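>>> no sequence on this one, just coordinates:
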């Protein structure tokens, strides 16, 4: 385990952020969520402001799944002022990849928003103040070739995100959500195809007992999770994208996270159930009045004409609105269906910096690859890779079975 480290940054010149942080910063770095201070939020209580993706419950789940690779150093940073009051806490990793050693957030595709846990300070953050603090933090981290901080919102709750001030690029994708803190007729009015969804929900109800079910027990959670993973894997294969067989850490995240998040009071697992059959399933997190919809699956074939996934989303919106939630957040991604059901777009930014020659070469390669991926030819060819790989896998399994 990495020992915690502390640094003091004398800031007697007292610029705006220096004045708000008294005369020094105290910075500690930990490698295990079990070692951080009690100020790091496990859930949504306290004065700290953060997204669900920076809570200890999420980080413990992430460490037990994505974080098991030997190529990852977990760097949990805590920043305090001179008298020990918390200023911010942020989960970084240094990840070894073909790009070299990359400094980023504890994410790798699991989080929708990347930002620090923020505490109120007396004065506004400035670019200069954020840069000074950034320099002090990175001096304590393992060596890295490239900084890649993505999916950063401008604010966390009501507080300015200081890392956003250092961003130099627009994140390619935004987050999208539906505001729920208003009467249901106003919410429904913003939904494209709301009348059609009501009709499909009624059509399902005519077939039998059709209800929105929220998991309350470990048995219900287990059944819903098993169904969801099967629905998602089928969808991965239908759309020719890598699934759980190529990314077992993703399956591990949802499998382990279901009970970890449930114990923390942060899980919201639901299903659209018709006479005992789960037609669609939804795995989400809750943080205060904020619902994050992370994973949705649905049956296909004969059920496609009823759009069970869309119906589940519609009924869940109603449920969350009636129970006092502020929003349903569909997170990162500019898919057309998200934009059709959401009325708020959250733009995000990135900070990308090369620290070494290897980092600069990596940025050059990233630019070339991004241009290649954007071509229509690449978009046509890419799905065929997964068709071929799955064909080889299925053939190998068949031979093993025959033997």
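Cool, the structure landed. Quick caveat: nothing in here was measured; it's all calculated off a predicted structure.
>>> Going by C-alpha atoms from here, please, whenever you check contacts or count neighbours.
OK.
>>> tell me the SS of residue 165?
Following DSSP: H, G, I helix; E, B strand; the rest coil, the label given to residue 165 is helix.
>>> Please apply the same query to residue 24.
Once three-state DSSP is applied, residue 24 turns out coil.
>>> what's the answer for the one 3 residues further on, then?
The three-state label for residue 27, taken from three-state DSSP, comes out as strand.
>>> Test my guess that it contacts residue 80.
Yes - with contacts counted by Cα atoms under 8 Å, residue 27 reaches residue 80, the gap being 6.4 Å.
>>> I'd like to know how many residues surround residue 137.
Number of residues near residue 137 (other Cα atoms under 10 Å) recorded here: 20.
>>> Against that first model, consider the following:
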């Protein structure tokens, strides 16, 4: 089990963890009431919008994101979405938590509304009220009882904290996720100050040199979609590049089978572009060489989906250059943070200034929950074997084996 003190130390050496803030008022579990409604009725709980300044949360739990997820990925997975609100007895909100019940092998599993599109999972917290430490653990059995019956709880990517507040979900008993989030703290410094380290200066010099090399093939340009029409063309290019990468690695197209393409298409639709997302590309001539879709919320940019053209332009560092352009833009817009997303990829060590601890919580609710977790372990073992060198060699050998006559 990971403790808050463990998480405080899980930071990059060049930026110690900032002290977490406390709400003006803290409350015990006994002072709280619990409401659960189907996702279609979130408005009855006054669920916060992505643009709300009255709560502390991320875009991934906002009304716009949750609604879109239920319409696309949730519908494709056959998930039933629910909104959980913890309030005081007078109705004042304490936290909001979007959850989904999915059926796997006939077993009912409680999960976050994620499926690979949420960079982190946490409740939306009230600004002026917080639970005392330990209260969420006391409330949790009541929350489980208020939801439809489930066999297991399988939460992944639980953020160690929400902005500058402690995430109460860490009280459920969590294990390390295996990879951390990566953040750039922007507030209080200029891009030039931030980029002054030897590693960042070197990376900027390298990508500029490669831009000049690529410019021999055609004019190099950076663009951010300003209309839904522009965004649609950029998304088609991004998904096309991403699909090629996925098919090479996994052999199946999860963008269609999992509802992900419909989700991202909805995220850049008229009314959501610039309120929920933005999408940017680098081009060489008319060819998109790199593309990034990011989620936005007041004062924060969250790197979400990215892909690069590797066959003809891979040596020119288009992806790194596009990332630097987006980081510069966040500094110019005076954002508080730039979220590079989960993973321990080496390039994030160059740009991130702080790690965000990510945790998992797995628990059986009925004896049938054991079956779900056993099946999940088996699936992971098979997936690891599929990516092993031996499996790749075997597939390559079979692909070139002549047909018997």
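Great, that's in hand. Just so you know, these numbers come straight off a predicted model, no measurement behind them.
>>> returning to that earlier point: who has more neighbours out of residue 27 and residue 80 of structure 1?
Taking neighbours as other Cα under 10 Å, residue 27 of structure 1 and residue 80 compare with residue 27 leading, 24 against 19.
>>> which residue packs closest to the equivalent of that one over in structure 2, ignoring adjacent ones?
Residue 27 of structure 1 maps onto residue 34 of structure 2 when the alignment is built from TM-score structural alignment. Of all residues not flanking residue 34 of structure 2 in the chain, residue 86 sits nearest, at 4.8 Å (Cα to Cα, 6 or more residues apart in numbering).
>>> Check the offset of stretch 38-57 of structure 2 from the chain's centre.
Counting by Cα atoms, centre = their mean, to the nearest Å, stretch 38-57 of structure 2 is centred 19 Å from the centre of its parent chain.
>>> Please apply the same query to stretch 90-105 of structure 2.
When C-alpha coordinates are averaged (Cα atoms, centre = their mean), stretch 90-105 of structure 2 and its chain have centres 18 Å apart.
>>> Could you measure from the aligned residue in structure 1 for the residue nearest to residue 34 of structure 2 over to residue 25 of structure 1?
Under the alignment defined by TM-score structural alignment, residue 86 of structure 2 is paired with residue 79 of structure 1. Distance from residue 79 of structure 1 to residue 25 of structure 1, counting by Cα to Cα, to the nearest Å: 7 Å.
>>> correct me, but residue 157 of structure 2 touches residue 121?
Yes - with contacts counted by Cα under 8 Å, residue 157 of structure 2 reaches residue 121, the gap being 5.8 Å.
>>> Please say which of those two ends up with more neighbours.
The neighbour comparison of residue 157 of structure 2 against residue 121 (other Cα under 10 Å) goes to residue 121, with 28 against 25.
>>> quick one: what's aligned to the more buried one in structure 1?
Using TM-score structural alignment, the partner of residue 121 of structure 2 in structure 1 is residue 114.
>>> Check residue 232 of structure 2 too.
Mapped onto structure 1 by TM-score structural alignment, residue 232 of structure 2 lines up with residue 222.
>>> now that match: how far from residue 281 of structure 1?
Counting by Cα to Cα, the gap from residue 222 of structure 1 to residue 281 of structure 1 is 12 Å.
>>> who's more crowded, the two?
Regarding residue 222 of structure 1 and residue 281, a neighbour count based on other Cα under 10 Å identifies residue 281 as having more, with 31 against 15.
>>> does the match of residue 232 of structure 2 sit in a helix or strand, and which one?
Remark: residue 222 of structure 1 resides in helix 218-238, with elements defined by DSSP states H and E.
>>> can you tell me which residues contact residue 263 of structure 2?
Residues near residue 263 of structure 2 by Cα atoms under 8 Å, 6 or more residues apart in numbering: 68, 69, 72, 73.
>>> If you drop the residues flanking it in sequence, what lies closest to the equivalent of the first one over in structure 1?
So the one you mean is residue 68 of structure 2. In structure 1, the residue matched to residue 68 of structure 2 (TM-score structural alignment) is residue 61. In space, and not counting its chain neighbours, residue 61 of structure 1 is closest to residue 257: 5.3 Å by Cα to Cα, 6+ apart.
>>> and residue 169 of structure 2, how many residues sit next to it?
Residue 169 of structure 2: 23 neighbours (other Cα under 10 Å).
>>> so what's it up against?
Contact analysis of residue 169 of structure 2 by Cα under 8 Å, 6+ apart lists 122, 123, 136, 158.
>>> before we move on, what about residue 295 of structure 1?
Contacts for residue 295 of structure 1 (Cα under 8 Å, 6+ apart) come out as 282, 283, 284.
>>> Could you measure from the first one over to residue 26 of structure 1?
Think residue 282 of structure 1. Look at residue 282 of structure 1 and residue 26 of structure 1: by Cα to Cα, they are 41 Å apart.
>>> How are the helices of the stretch 151-300 of structure 1 distributed by residue range?
All helices of the stretch 151-300 of structure 1, identified by DSSP state H, counting those that start in this stretch, fall at 184-189, 194-207, 218-238, 248-263.
>>> Tabulate those helices (CSV), appending distance to residue 364 of structure 1.
Shown next, in CSV, are these (distance: least, Cα to Cα, whole Å):
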stretch, distance to residue 364 of structure 1
helix 184-189, 45
helix 194-207, 46
helix 218-238, 31
helix 248-263, 29
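>>> so which of those helices comes closest to residue 346 of structure 1?
Of all the helices of the stretch 151-300 of structure 1, it is helix 184-189 that lies closest to residue 346 of structure 1, at 17.9 Å by Cα to Cα.
>>> Show the secondary-structure elements that that closest one is packed against.
On a contact count with 3 or more Cα pairs under 8 Å, 6 or more residues apart in numbering; DSSP states H and E, helix 184-189 of structure 1 meets helix 308-322.
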